[in-house]
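> Sequence isn't available, so here's the structure alone:
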């Protein structure tokens, strides 16, 4: 097996043969997915860094990888021994990818990138910056010819979510999309994001690990809609059902030819996440007038309908049953002195979720991190690299499930035994931050950026911060990270009733401890008066929060009241689905905090 440096050298040789002086490899597939099929994990293959986010740049003389705060520790470890220099995103003194390439390239030089996997917004930014230096961008696939034993393109069985579960038919959603396009002054769009295609057509598959999406595009005009997908994995009844709703079906690889040969005059909306190859095909056709804009489906699907909310509530109860049984198992194993590793935790959670009705697997790779490992926000244990649990300190478990009626994401931090006073204090700070968002009432119009600041107050006042957002949207039988809403300082999307969000503040001290507490929340209407409409949140998650580490004197009366009410709801909804012994255990875990 080649080393990272040997792979970089091979890439440089391909660059030289193509007349390029630099190469950009993003973490992306043709659909700008967050979690990638193995076939498109080129950045991981060439760099050795396996985090879900990162960008690799290789020039004639140097190479660098950009990662955000979730992955600093992991990236440093995985890049060790290679020539690749880690660039820490948002850290003072770190250049952006564009700044780095603008500095590296000069007159007549060329940046190579694969237009099929690079978003249009990225290429437009690079072209503009490099033109000032006399450099240019070349779209070319340098990866495929030199990636040995590249995994195949996935093609799993595709299926349709019934309208009763989804709440709205594909035909109705297409009508809503066409109205949004008209409002934007457009008459056509290539829906390229997999979460958008999935929502629009109620289409699901398992082409991405942990995420039930099908590799597909949908070309929508005022009069037609065409799904581009590998038809061999679609049942005839599914194809017939789509055609009955006005959706034609063509082969996945025919999209670009359809766009270049399209002969009707259309203003076509192009989202910045659309890949450069699609953008180029549209620009080459004089019948299209390109209008850049945001994918309107993202905002539409961000607000869940009544059927989706009902189903999500149900799947969170099922997920809570699995989580309760996991904690009971964990306590029993620790009390018996059994040898338990982080990998055992991962396996047990998968097993318990699989027992729940309608489970489709996990919604992301479980993060089971003991002790200092939890300081790495996206740590993932493997059989060859995992830690044994001991009767002291914390175990952080961030996990989630995919179900036929929804998607879940939950984090609990468990005390395994003796704790330091510092650990108990940190835990209570995180709990305060979590509760402060969960019980917050705020005016309609407040954005994720507004609320993120409020969440951090409980840790900021102690000179502590966390290098990530406080929360993210979650899809419906979809991606565990979906927007457009998020609890992040930079987010400008106002919250609306029906939006879901995770509430997951944390404290991460390298080499010491990692703590996170996460529930999923539903945005709902509260009081309306002369000041306007107030909104708030209801917790959808049903799982007890470990009270063992809490320093009650640090919680105020309102925080205690919220915690006790949450635990009362958790017991009410889970107890009927548990055995008598399990219910008695839960009653003890959800007793009011004095």
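Okay, I see it. Computed from a predicted structure; not experimentally measured.

> from here on, contacts and neighbour counts on C-alpha atoms
Will do.

> Please, where are all the helices along the stretch 451-594 of the chain?
All helices of the stretch 451-594 of the chain, identified by DSSP state H, counting those that start in this stretch, fall at 557-574, 580-589.

> ugh, typo on my part, it should be the stretch 301-450 of the chain
Counting by DSSP H, counting those that start in this stretch, the helices of the stretch 301-450 of the chain are 306-335, 342-354, 421-438, 448-460.

> got those as TSV, with mean neighbour count and distance to residue 198 columns?
What follows is the helices of the stretch 301-450 of the chain, written out as TSV (neighbours: other C-alpha atoms under 10 Å; distance: least, C-alpha to C-alpha, whole Å):
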stretch	mean neighbour count	distance to residue 198
helix 306-335	19	14
helix 342-354	19	23
helix 421-438	22	29
helix 448-460	20	25
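
> ok, and here's another one to check against it:
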């Protein structure tokens, strides 16, 4: 499936919240003795957060992997849980589902990136960077996080093969007023792509290094811009860890989304 949120509790059962596209499939595949199906969007059906707040006892907590929940989703979930006196915790460490899967988990894709020709892109990477930096200056931002894959592809005029039928690559980007960094599995970066990025002074860094570098940049005093609708709760936590106060962070739609 492509949409759904699951909750597993120690003593109060488990639930799957999904929309109408998957009601029949869920009914056939879920063990009704173990799982409750929450038909998202139907009248009177609770969200996963509301269900947890009803099931858990006051003082209990719910853990999530902050890498796979947006800032907005985490804020909404925390509010729903708080209504029942339940705490939301961002887990630090391996995703528990991944830990259970172990070697059975499918490996991350390794297909090579390619350059998206200027005749199709319309603007060079340098031109796009200057457009985005103009909006960063207006907003007072010192660093912009891009985490939506199509926005990263647009920003750097690259394409990938990591998602079927969608030419994107698993990646992040950090854009500053005087730097641009792409975080990606470096094995995917061909010599042509590396030269293309180098021409625009774009640095290539390991995929897993983005959060630590964001934290370090904020610690230097740079004001961070992160789109709460698409940026992960984990990336916000990294920025918060580097800041004396997060109230100075930028909000709203980030400029790459608006410029596309």
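Cool, the structure landed. Here the structure is a predicted model, which is why all the values come from computation and not from measurement.

> on that earlier part again, for residue 280 of structure 1, find the nearest of the helices of the stretch 301-450 of structure 1.
helix 448-460 (33.9 Å; C-alpha to C-alpha).

> roughly how far out does that closest one sit from the chain middle?
Remark: helix 448-460 of structure 1 is offset 21 Å from the chain centroid, using C-alpha atoms, centre = their mean, to the nearest Å.

> The stretch 101-250 of structure 2: helices as residue ranges?
For the stretch 101-250 of structure 2, the helices defined by DSSP H, counting those that start in this stretch occupy 118-121, 125-139, 149-156, 191-199, 210-219, 233-242.

> can you state the direction angle for the biggest strand by length in structure 1 and helix 306-335?
Across structure 1, the longest stretch assigned as strand under DSSP state E is strand 519-529. With axes from the mean of the first three to the mean of the last three C-alpha atoms, to 10 degrees applied, the angle from strand 519-529 of structure 1 to helix 306-335 works out at 140 degrees.

> Which stretch of structure 2 lines up against strand 519-529 of structure 1?
Strand 519-529 of structure 1 corresponds to no residues in structure 2, going by TM-score structural alignment.

> Switch the helices of the stretch 301-450 of structure 1 over to JSON lines; also include distance to residue 52 of structure 1.
Converted to JSON lines, the helices of the stretch 301-450 of structure 1 look like this (distance: least, C-alpha to C-alpha, whole Å):
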{"stretch": "helix 306-335", "distance to residue 52 of structure 1": "24"}
{"stretch": "helix 342-354", "distance to residue 52 of structure 1": "19"}
{"stretch": "helix 421-438", "distance to residue 52 of structure 1": "25"}
{"stretch": "helix 448-460", "distance to residue 52 of structure 1": "23"}
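
> Out of those helices, which is closest to residue 5 of structure 1?
Among the helices of the stretch 301-450 of structure 1, helix 342-354 sits nearest to residue 5 of structure 1 (C-alpha to C-alpha), with 30.1 Å.

> Where in structure 2 does that closest one fall?
Using TM-score structural alignment, helix 342-354 of structure 1 pairs with nothing in structure 2.

> what's that helix packed up against?
Secondary-structure packing of helix 342-354 of structure 1 (3 or more C-alpha pairs under 8 Å, 6 or more residues apart in numbering; DSSP states H and E): helix 306-335, strand 359-362, strand 367-370.

> That concludes my questions; thank you for your assistance.
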